[in-house]
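Trainee: fold the following, please.
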Amino acid sequence: MAKQTWLITGVSSGFGRSMTTQLLAAGNTVIGTVRNTTKVQDLIDDYPDTFICETLDVTDVPAIHRLVDRLAATHNIDVLVNNAGYGLFGAAEELGDQDVDKIIATDLTGSIQMIRSVLPYMRAQNHGRIIQISSYGGQVAYPGNSMYHAAKFGIEGFCESVAQEVAAFNIGVTIVEPGGARTEFRYGSAQVANLMPAYDDNPAHAFLAMLDPANGLAPGDPQRMAARIIESVDQTPAPLHMVLGSDAREKTIARLQERLAEYQSEADLAASTNFPVGD
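Mentor: Coordinates of the predicted model:
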């Protein structure tokens, strides 16, 4: 892979951190955004010429536009990776209004605005790659995770549309759908709503077992997943969907098969709402 400049949001942990360390070790330039520089001070020290650390809250839309405009004045951004985000668990009824607004602003709107900000510059340079970190939770929904699924289903629809809009400008879009991975997303940064006793014996609280490491760790290796994401940039055309983890692949295929069977069973129902032929 030729040396490139990558703009990655949320590089203090998880996939963002793993990708950044691998890219820097290979001689690439990484512009990494964080909310607090403390966790990446080692990268700042070790790669003073190729790691550019920027403080950004992706819920601050004007700040996103200002940052990208400033960076684009001195750098060609070859790859954007939308990685910043978090998980929110709890039944829909257990979530507060602020919980709903915050996760949409972070996991959905923040990604949309990052993509919108870089597109004019990628179009002008006639190349670019957008990598959206989603989840197989952008295809498969579970109880107790409604707002996370709302954000991921939403960003996948946005990216599928944008991919068709920008292909003519040599810009590729890849939606990454990891399964469970041993990152802070599950074992550190996940947020839990104010749980109600009414849901204690409900599937909406099944996530509590998943978040407890004592019940077994997730199978996904963040370093291997990061390596596969980096390698995808060399694929032409860009893969639109990239599922990582055999667990994610199996569950996604099963859900898509269920969905297809459901739609196929509704042929008569769908046709019953058309005007009669000839009318």
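Trainee: okay, CA-based contacts and neighbour counts for the rest of this
Mentor: Noted.
Trainee: wait, a helix at residue 59?
Mentor: No. Applying DSSP: H, G, I helix; E, B strand; the rest coil, one finds residue 59 to be coil, outside a helix.
Trainee: residues near it, how many?
Mentor: 19 (other C-alpha atoms under 10 Å).
Trainee: list the contacts of it.
Mentor: Going by C-alpha atoms under 8 Å, 6 or more residues apart in numbering, residue 59 touches 102, 105-106, 109-110.
Trainee: swap the cut-off to 6 Å and go again
Mentor: Going by C-alpha atoms under 6 Å, 6 or more residues apart in numbering, residue 59 touches 105-106, 110.
Trainee: contacts only, for residue 130.
Mentor: Taking C-alpha under 6 Å, 6+ apart as the test, what residue 130 contacts is 79-80, 173.
Trainee: CSV please, covering these and showing distance to residue 24, secondary structure and neighbour count.
Mentor: Shown next, in CSV, are the contacts of residue 130 (distance: C-alpha to C-alpha, whole Å; DSSP: H, G, I helix; E, B strand; the rest coil; neighbours: other C-alpha atoms under 10 Å):
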residue, distance to residue 24, secondary structure, neighbour count
79, 14, strand, 24
80, 15, strand, 23
173, 22, strand, 26
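Trainee: export these as CSV, with columns for distance to residue 238.
Mentor: Converted to CSV, those look like this (distance: C-alpha to C-alpha, whole Å):
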residue, distance to residue 238
79, 12
80, 13
173, 6
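Trainee: surely residue 275 is within a helix?
Mentor: No. Checked against three-state DSSP, residue 275 lies outside a helix; its state is coil.
Trainee: the structure of the following sequence is requested for comparison with the preceding one:
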Amino acid sequence: MPTLADQAERHWFITGAAGGLGRHLTAHALREGDRVTATVRRPAALDDLRETHGDRLTVEVLDLTRPADIDRVIGATLRRRPVDIVVNNAGYAVVGAAEEMTAQQVRDQVEVLLLAPMMITRAFLRPMREQGGGRIIQISSMGGQIGTPTHSAYHAGKWGLEGYTESVSQEVADFDIHLTLVQPGATRTGFAAALRYTTETAPYRDHVVGRTRRALAGADESLFTGDPARLAAAVHATTRQHRPPLRLTLGADTYHAIHAALTERRTALESQQPLAASVAFRD
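Mentor: Below is the predicted model:
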């Protein structure tokens, strides 16, 4: 019996499709003959793709900080046709010391990076289970496996997304629903230019937070090695695999950073083996 990986035409639901990786994924899926429902904040951003691909592209306006909007858009999408592939792509980063972040900045960051993908994933599980399978692509980052100063709220969202996805993937694998975490590195998507910054405070200005802030503000994205078109093609290829990977690490910088982080954590864990065993009850 043909599976999703074998279908000639599939229907994608992609958030944050106005630019960056989301737009590249949308364009790639359309070129491959699939249908896409793309969510954006500015509908005119995809006018050129609509002109080229006609009714195979549906554009929906969606603000991920409004749960009622999520329910409305997903409901309308599913009434049109079943969804085979979901891509939780929308995101941004707030840069600054944790102490500098306002409560609203923290809430909005976690809402977009973690809570919205959780709600979107949950909303599609039942229809995917009832239709016999599906794919959910979570756009994480190397920031889902490593931690850097100035990105505490961003890391909270991405690390949370990784744990959530690993758990859900085990719950639904028997229904032929597969989840994949995509971990890009520095990619030329305009993400760096769209960073949002806290109001800088004097205590952090001349320390690691200030130095990191200035480095990011002056970053030259033309030096980033990640090609978003190649990244989109790699993500698309996993949807044609019968057993896609749980994690897809894309970018040499990502590979080396995550490898170093995991090696360091493993070394630290192994050094604590005697202590770990020492807290057991003694007969």
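Trainee: just to revisit the earlier point, just give me the closest of the contacts of residue 59 of the first structure to residue 168 of the first structure.
Mentor: Taking C-alpha to C-alpha as the measure, residue 110 is the one of the contacts of residue 59 of the first structure closest to residue 168 of the first structure, at 24.7 Å.
Trainee: chain neighbours aside, what residue packs nearest to the residue mapped onto the closest one from the second structure?
Mentor: Here residue 110 of the first structure is matched to residue 116 in the second structure, going by TM-score structural alignment. Spatial nearest neighbour of residue 116 of the second structure, chain neighbours left out: residue 64 (6.0 Å); criterion: C-alpha to C-alpha, 6 or more residues apart in numbering.
Trainee: what's stretch 16-28 of the second structure aligned against in the first structure?
Mentor: Using TM-score structural alignment, stretch 16-28 of the second structure pairs with 10-22 in the first structure.
Trainee: any idea how far the matching stretch is from the chain center?
Mentor: 13 Å (C-alpha atoms, centre = their mean, to the nearest Å).
Trainee: and the contacts of that stretch?
Mentor: Outside stretch 10-22 of the first structure, the residues that touch it by C-alpha under 6 Å, 6+ apart are 32-34, 39-40, 83-84, 183, 223, 226.
Trainee: so which of these sit within helices?
Mentor: 223, 226 (DSSP state H).
Trainee: dump the contacts of stretch 10-22 of the first structure into TSV; add neighbour count and distance to residue 10 of the first structure as well.
Mentor: TSV is the format used below for the contacts of stretch 10-22 of the first structure (neighbours: other C-alpha atoms under 10 Å; distance: C-alpha to C-alpha, whole Å):
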residue	neighbour count	distance to residue 10 of the first structure
32	23	7
33	25	5
34	22	5
39	14	11
40	19	11
83	23	6
84	24	4
183	18	13
223	19	16
226	21	14
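Trainee: which SSE is residue 70 of the second structure in?
Mentor: helix 67-80 (DSSP states H and E).
Trainee: number of nearby residues for the nearest residue to residue 153 of the second structure once chain neighbours are set aside?
Mentor: Spatial nearest neighbour of residue 153 of the second structure, excluding adjacent residues (C-alpha to C-alpha, 6+ apart): residue 106 at 5.9 Å. Residues near residue 106 of the second structure, counting by other C-alpha under 10 Å, number 17.
Trainee: can I assume residue 106 of the second structure sits in a helix?
Mentor: Yes. Counting by three-state DSSP, residue 106 of the second structure falls inside a helix.
Trainee: how much space separates it from residue 67 of the second structure?
Mentor: Between residue 106 of the second structure and residue 67 of the second structure the computed distance is 17 Å (C-alpha to C-alpha, to the nearest Å).
Trainee: and residue 170 of the second structure, by the same measure?
Mentor: From residue 170 of the second structure to residue 67 of the second structure the distance is 26 Å (C-alpha to C-alpha).
Trainee: neighbour count: these two, which is higher?
Mentor: residue 67 (15 against 12).
Trainee: corresponding residue for residue 82 of the second structure in the first structure?
Mentor: That one, residue 82 of the second structure, aligns with residue 76 by TM-score structural alignment.
Trainee: before we move on, what SS does that match have?
Mentor: Under three-state DSSP, residue 76 of the first structure falls in the coil class.
Trainee: ok, how many other residues are close to it?
Mentor: Residue 76 of the first structure is flanked by 16 other residues according to other C-alpha under 10 Å.
Trainee: any idea what sits nearest it, other than its immediate chain neighbours?
Mentor: Residue 76 of the first structure sits nearest to residue 5 (C-alpha to C-alpha, 6+ apart), 6.9 Å away.
Trainee: list the contacts of that neighbour.
Mentor: Residue 5 of the first structure sits next to 29-30, 77-78 when contact means C-alpha under 6 Å, 6+ apart.
Trainee: which of those are conserved in the second structure?
Mentor: Cross-checking the contacts of residue 5 of the first structure against the second structure gives 29-30, 77-78 as conserved contacts, using both residues aligned by TM-score structural alignment, their matches' C-alpha atoms under 6 Å.
Trainee: redo the contacts of stretch 10-22 of the first structure as CSV? Include distance to residue 194 of the first structure.
Mentor: Shown next, in CSV, are those (distance: C-alpha to C-alpha, whole Å):
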residue, distance to residue 194 of the first structure
32, 33
33, 30
34, 27
39, 29
40, 32
83, 26
84, 24
183, 23
223, 33
226, 33
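Trainee: quick one: which of the contacts of stretch 10-22 of the first structure is nearest residue 214 of the first structure?
Mentor: Closest to residue 214 of the first structure, out of all of the contacts of stretch 10-22 of the first structure and judged by C-alpha to C-alpha, is residue 183, at 15.2 Å.
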